[in-house]
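>>> Provide a 3D model corresponding to the input given below.
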Amino acid sequence: MDMETVAKRENPLMRRVELEFEIHHPGEETPERDSVRALAADQIGGEKASTVIDHLDTDFGRASTKGYAKIYDSQAAARQAEPEHLLERNDLAVAEEGS
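Just a heads-up that it's a prediction; the model follows:
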């Protein structure tokens, strides 16, 4: 499985780098969000813990997946900017007290 960067944008206001990518995975199933987070973070030298995968799209019958990731400067910046459902999907949600 290898990742090709389609577009990369610096967003200093949001303290993140935005990455559009395509993953080629011939003979394999669609990659899991967790492994894609690690690949995206490695592409720009960021940390997996502060990376949010916004979406992944795999066309039927193709061995490639297109996606969009946001790599933040810190987990705190990600938690401040991202909606709760994306934080949960990317294992960045903070557990509530009393749960």
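>>> Please make it C-alpha for all contacts and neighbour counts, starting now.
Fine.
>>> Please point out which parts of stretch 52-61 sit buried.
For stretch 52-61, burial by neighbour count (16 or more other C-alpha atoms under 10 Å) applies to Val52, Ile53, Leu56.
>>> between those residues, which is nearest Val36?
Set against Val36, the nearest of these by C-alpha to C-alpha is Ile53 (7.7 Å).
>>> one more to line up against the first:
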Amino acid sequence: MPRRRTFRCGPVPPRPVLAGLSLTSPVLAGLVVASLVLVSLVLAGCAPFPRVAEHSPARVAAAPYPALLPLDAFPEATPPAPEGAAIAEALDAEAAALNARAAALRRLAAP
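Model (predicted):
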């Protein structure tokens, strides 16, 4: 006859939060990474900002702003080099030759 299990009634003792986590657990690794990111952000927020205006030379501060030019003052785009047309024609001829060769191979392979 099998033994009957008895269940105890009463308060359940508290378990530690990280009791079931091993050192290789992905949950624990995520907690460690999140903690490191949080600490890094807090430390970065406490860093003093450099005062760039105080360290720049006086001649830089006194220099005038550069003149702004309208877009019409710039030259128009230059046309492509004439060698580009020759290269395009050579590539088109090579593509046509390869297509002809592929068609010949398809005819040979057709039943």
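>>> How close are the two chains, by TM-score?
Scored by TM-score structural alignment, normalised by the length of structure 1, the superposition of the two chains gives a TM-score of 0.18; 31 aligned residues with a C-alpha RMSD of 4.2 Å.
>>> any chance of the buried residues of stretch 52-61 of structure 1 in CSV, plus secondary structure?
CSV is the format used below for the buried residues of stretch 52-61 of structure 1 (DSSP: H, G, I helix; E, B strand; the rest coil):
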residue, secondary structure
Val52, strand
Ile53, strand
Leu56, strand
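>>> ok, of these, which one's closest to Ala76 of structure 1?
Closest to Ala76 of structure 1, out of all of the buried residues of stretch 52-61 of structure 1 and judged by C-alpha to C-alpha, is Val52, at 12.2 Å.
>>> Let me see the contact set for the closest residue to the closest one other than its chain neighbours.
Computed as C-alpha to C-alpha, 6 or more residues apart in numbering, the closest residue to Val52 of structure 1 that is not its neighbour in sequence is Lys70, at 5.2 Å. By C-alpha atoms under 8 Å, 6 or more residues apart in numbering, the residues touching Lys70 of structure 1 are Arg16, Val17, Glu18, Leu19, Thr51, Val52, Ile53, Asp54.
>>> host element of the second one?
Secondary structure here is read from DSSP states H and E; on that basis Val17 of structure 1 sits in strand 16-24.
>>> Next one: Ser40 of structure 2 from His55 of structure 2, what distance?
28 Å (C-alpha to C-alpha, to the nearest Å).
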